[in-house]
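J.: got a sequence here, can you build the structure:
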Amino acid sequence: MPMFSLQDLEAAHTTVRQFVPETPVYAWPLLKERTGVDVYVKHENHTPTGSFKARGGFTYVDALMNSGEKPNGLVTATRGNHGQSVALGATRNGIPSYIVVPEGNSQEKNAAMRAFGANVIIAGKDFDESRVVAQQLQEEHGYHMVPPFHENLVRGVSTYALELYCSIADLDVVYVPIGMGSGICSLITVRDLLGLKTKIIGVTAQNANAFALSFAAGKAVQTATANTFADGMACRDPQAQPLEIILKGAEDVVSVSETQIAEAMMAYYKDTHNLAEGAGAAPLAALMANRTNLQGKRVATILTGGNIDLTTFLNVMNAHTQETSELASA
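T.: Presented below is the predicted three-dimensional model:
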């Protein structure tokens, strides 16, 4: 049974558009030249927070306020994009937010969360450890815990899926990155609500491939680490609810290497002059790896965000350029 109805989704879209105008879907000619595929890019890097997550946090807090409950604070764990959306929704409603991020998290994402009004707390070696700290803060101070996956988050995020399917008819395949699962679950849910046959392929990083392993096994598989520069996909502990939806509704879940992600980031920059963070570039990386099987297909990629530190972006691009030069001269 779907998480929500089409009527619920349309109501969420009305709410979301108060803050997030409909993002564009472009078919870039140079991407078609590069891949040989009709590629449609859904530009979620063009939201006010630079990420698709803006939709979910806004909808979640709006639903919380409409329920008559105004907590004394919101707390959540994040690598950055989810935290920005929660901070935005909290600040707009006069609620303090406490955002827990792991050590070594993106400084620019931390700064963005603070700019949206968040109290940023650095604790834990990775996202999953930060989530434990956030739960402790909830218990100690009575804050409302915003989970990484929830029906109201997915309902908000699903407004981008609705826009995509209404913009481009007869899509054969959509590639989408998987972090905690709201993005891919929104595409699956809305596809089914609209009665479409589009295949959904989830993408993970090889260094953070818990969801790919879980999809292959048909059950949750945890990994010891999730060490990828594509921090939006740095999950090592798949949660039961999104995994169930993915197992039932995804065509496949694939993994791409750090090098492939870097190549896709470069392609986005050169072919479209858009900045893509690692997770945002991963769907294009997966498409490029499978291009020979996609000829003649209408394929969409979700550019989920462009929030990457300048230093990280330059380091990734420099390393990729050096590696490419070495291969060319070998």
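J.: only C-alpha atoms from now on, for both contacts and neighbour counts.
T.: OK.
J.: now the helices for this structure?
T.: In the chain, the helices defined using DSSP state H lie at 6-16, 29-35, 53-66, 81-92, 107-115, 127-141, 151-167, 182-194, 210-217, 240-249, 258-272, 278-289, 310-329.
J.: need the contact list for the closest residue to residue 54 other than its chain neighbours.
T.: Once flanking residues are discounted, residue 54 sits nearest to residue 85: 4.5 Å by C-alpha to C-alpha, 6 or more residues apart in numbering. For residue 85, the contact set (C-alpha atoms under 8 Å, 6 or more residues apart in numbering) comprises 49, 53-58.
J.: repeat that for 6 Å
T.: 53-54, 57 (C-alpha atoms under 6 Å, 6 or more residues apart in numbering).
J.: same thing with residue 295?
T.: residue 37.
J.: now swap in residue 234 and tell me
T.: Each residue near residue 234 by C-alpha under 6 Å, 6+ apart is listed here: 208, 226.
J.: next one: it from residue 21, what distance?
T.: Separation of residue 234 from residue 21 (C-alpha to C-alpha, to the nearest Å): 28 Å.
J.: check residue 327 too.
T.: As judged by C-alpha to C-alpha, residue 327 and residue 21 stand 43 Å apart.
J.: out of those two, which sits in the busier spot?
T.: With neighbours defined as other C-alpha atoms under 10 Å, residue 327 and residue 21 compare such that residue 21 has more, 12 against 9.
J.: residue 73 reaches residue 145, doesn't it?
T.: No - Residue 73 lies out of contact with residue 145 (C-alpha atoms under 6 Å); the separation is 8.7 Å.
J.: nearest residue to residue 278 in space, please, no chain neighbours.
T.: Distances taken as C-alpha to C-alpha, 6+ apart put residue 230 closest to residue 278, at 4.0 Å, once the chain neighbours are dropped.
J.: this one as well, want them side by side:
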Amino acid sequence: MISLIDIQNASRIIKQKVIRTPLIYSASFSKMCDAEVYLKLENLQQTGSFKLRGAACKIDSLVNQSDGCTGVVAASAGNHAQGVALAAKRAGLPATIVMPESASISKQEATRAYGGEVILHGQSIVECIEKAQKLAQNGNVFIHPFDDPDIICGQGTIGLEILEDLPDTDAIFVPIGGGGLMAGVSMAVKSVRPEVQLIGVQAAACPSAFQALQEGKVTCVESVKSIADGISVKQIGQLPFEIIHSLVNQIVLVEEDQIAASILLLLERRKVLAEGAGAVPLAALLSGKSDFPKGGKIVLVISGGNVDSPLLDRIIRQGLVWNGRIMRFSVCLEDVPGALMEILKIIAFLKANVLHIYHERSGWDIPIHLSHVELELETRGPQHILEISKTLEESGYRLCNLS
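T.: Predicted coordinates for the structure are as follows:
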């Protein structure tokens, strides 16, 4: 088991190798949940996530070993890969990173840009870890993404920084994948202020830590694809589990629509770009599932911001839909001049913005005297959608496929 002293030593080791990320207050989120909400912005860390902390700590320990280290091997879908590649490059060590064949091109290229040699293998992190462990021989050392004391100590430095910047913190929300970040932060925080509530957050699509706590042992879970791919780990690490089991107050599961909405909220309200895993703390806070102290000082660890641009576009659109900011429907109009203009007049009067129009009159299922129109509108929210629907229906329009 690691200790506070170990994490404090890690803090001294990596002090000149990582960015001390800011802790910022959010008035918007504070009003939403009746608390003082602060964001620990690890998305601003070099490489775009907290993973550099653990990697820098681990590689420092390898460099200082008496028997030496000729290179490192790691397995990751993205963030750990980039952290290890950069930390190894700075230490003058070659780094080989095994990534899933489905890993995004942008994350592959970022890892290569930091000096890592990328090998694509398998479809899951488990397969990547197995491959990486086989490659770790002849002086090369495998760096586990979360089940390693040095990695956990490096990630735990975030907890020390939070308490230094906000000594009277009441609760901290932390994403959980393999558990290294949650384990490190928990050990650091609970060792200094045991009364602080530690709330872990997982995507409901992959509840490995939640299930492990339910069963009292590490277990492998079934999972489905999630926006929060950075924490989609089917089995929590053994060492992180032991720490989390004894120190964490609660684990909350959040759904995909809540994660997408939180990514959008972070962008719009604080101009913070967070990946899915980085946005789950806000999703949990706003879900009402957590037992945080009302009126207290709450910290959300925004663990990373490495989201692919094409995916971000889809997430934003989905977030707008789930937040009631986009309205879609179809309607049949008389196929006469001015019919489309009349419905658009009503929409304009109601202050909705037309994003897309699809007008069809030649479909096999469309009566000869009618045309089929599909509309996508930008709205202010759910109440605005209700107002638009009611007004159009009262004006004689029959809305279909409303979403």
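J.: tell me which of the helices of the first structure sits nearest to residue 301 of the first structure.
T.: Residue 301 of the first structure sits nearest to helix 278-289 of all the helices of the first structure, at 5.6 Å, using C-alpha to C-alpha.
J.: can you tell me what part of the second structure the closest one aligns to?
T.: Residues 276-287 of the second structure are matched to helix 278-289 of the first structure when aligned by TM-score structural alignment.
J.: next, the mean deviation of that stretch compared to the first structure.
T.: Compared with the first structure after fitting, stretch 276-287 of the second structure has a mean deviation of 0.5 Å; criterion: mean C-alpha distance after the TM-score superposition for the first structure.
J.: ok now that stretch, how far from the chain's centre?
T.: On the basis of C-alpha atoms, centre = their mean, to the nearest Å, stretch 276-287 of the second structure sits 8 Å off its chain's mean C-alpha point.
J.: settle it for me: which of residue 73 and residue 145 of the first structure has more neighbours?
T.: Between residue 73 of the first structure and residue 145, residue 145 has the larger neighbour count (other C-alpha under 10 Å), namely 20 against 17.
J.: now check the more buried one against the second structure: what is it aligned to?
T.: Per TM-score structural alignment, the equivalent position to residue 145 of the first structure in the second structure is residue 142.
J.: distance of the residue nearest to its match when sequence neighbours are not counted relative to residue 59 of the second structure?
T.: The shortest distance from residue 142 of the second structure to any non-neighbouring residue, by C-alpha to C-alpha, 6+ apart, is to residue 73 (4.7 Å). Plainly put, residue 73 of the second structure is 11 Å away from residue 59 of the second structure if you go by C-alpha to C-alpha.
J.: then residue 185 of the second structure?
T.: Distance of residue 185 of the second structure to residue 59 of the second structure, given as C-alpha to C-alpha: 20 Å.
J.: next one: residue 26 of the second structure
T.: On the measure of C-alpha to C-alpha, residue 26 of the second structure and residue 59 of the second structure end up 35 Å apart.
J.: neighbour count for these two, which is higher?
T.: Higher neighbour count among residue 26 of the second structure and residue 59: residue 59, with 24 against 15, using other C-alpha under 10 Å.
J.: quick one, what contacts the more buried one?
T.: Not one residue lies near residue 59 of the second structure by C-alpha under 6 Å, 6+ apart.
J.: residue 71 of the second structure -> the first structure?
T.: In the first structure, the residue paired with residue 71 of the second structure according to TM-score structural alignment is residue 73.
J.: quick one: contacts for that match?
T.: Neighbours of residue 73 of the first structure in contact, by C-alpha under 6 Å, 6+ apart: 95-97, 143.
J.: who wins for most neighbours among those?
T.: Neighbour tally across those (other C-alpha under 10 Å): the maximum, 27 neighbours, falls on residue 97.
J.: so how far is residue 74 of the second structure from the alignment partner in the second structure of that residue?
T.: In the second structure, the residue matched to residue 97 of the first structure (TM-score structural alignment) is residue 95. Note on residue 95 of the second structure: its distance to residue 74 of the second structure, by C-alpha to C-alpha, is 8 Å.
J.: same check, this time on residue 184 of the second structure
T.: As judged by C-alpha to C-alpha, residue 184 of the second structure and residue 74 of the second structure stand 20 Å apart.
J.: stretch 27-42 of the first structure maps to which residues in the second structure?
T.: Stretch 27-42 of the first structure maps onto residues 25-40 of the second structure, going by TM-score structural alignment.
J.: okay, buried residues for that stretch please.
T.: For stretch 25-40 of the second structure, the neighbour count (16 or more other C-alpha atoms under 10 Å) marks 25, 29-30, 33, 35-40 as buried.
J.: the first structure: which residue goes with residue 244 of the second structure?
T.: Aligning on TM-score structural alignment places residue 244 of the second structure opposite residue 246 in the first structure.
J.: okay, now the closest residue to its match other than its chain neighbours: neighbour count?
T.: Of all residues not flanking residue 246 of the first structure in the chain, residue 185 sits nearest, at 6.6 Å (C-alpha to C-alpha, 6+ apart). By the criterion of other C-alpha under 10 Å, residue 185 of the first structure has 30 neighbours.
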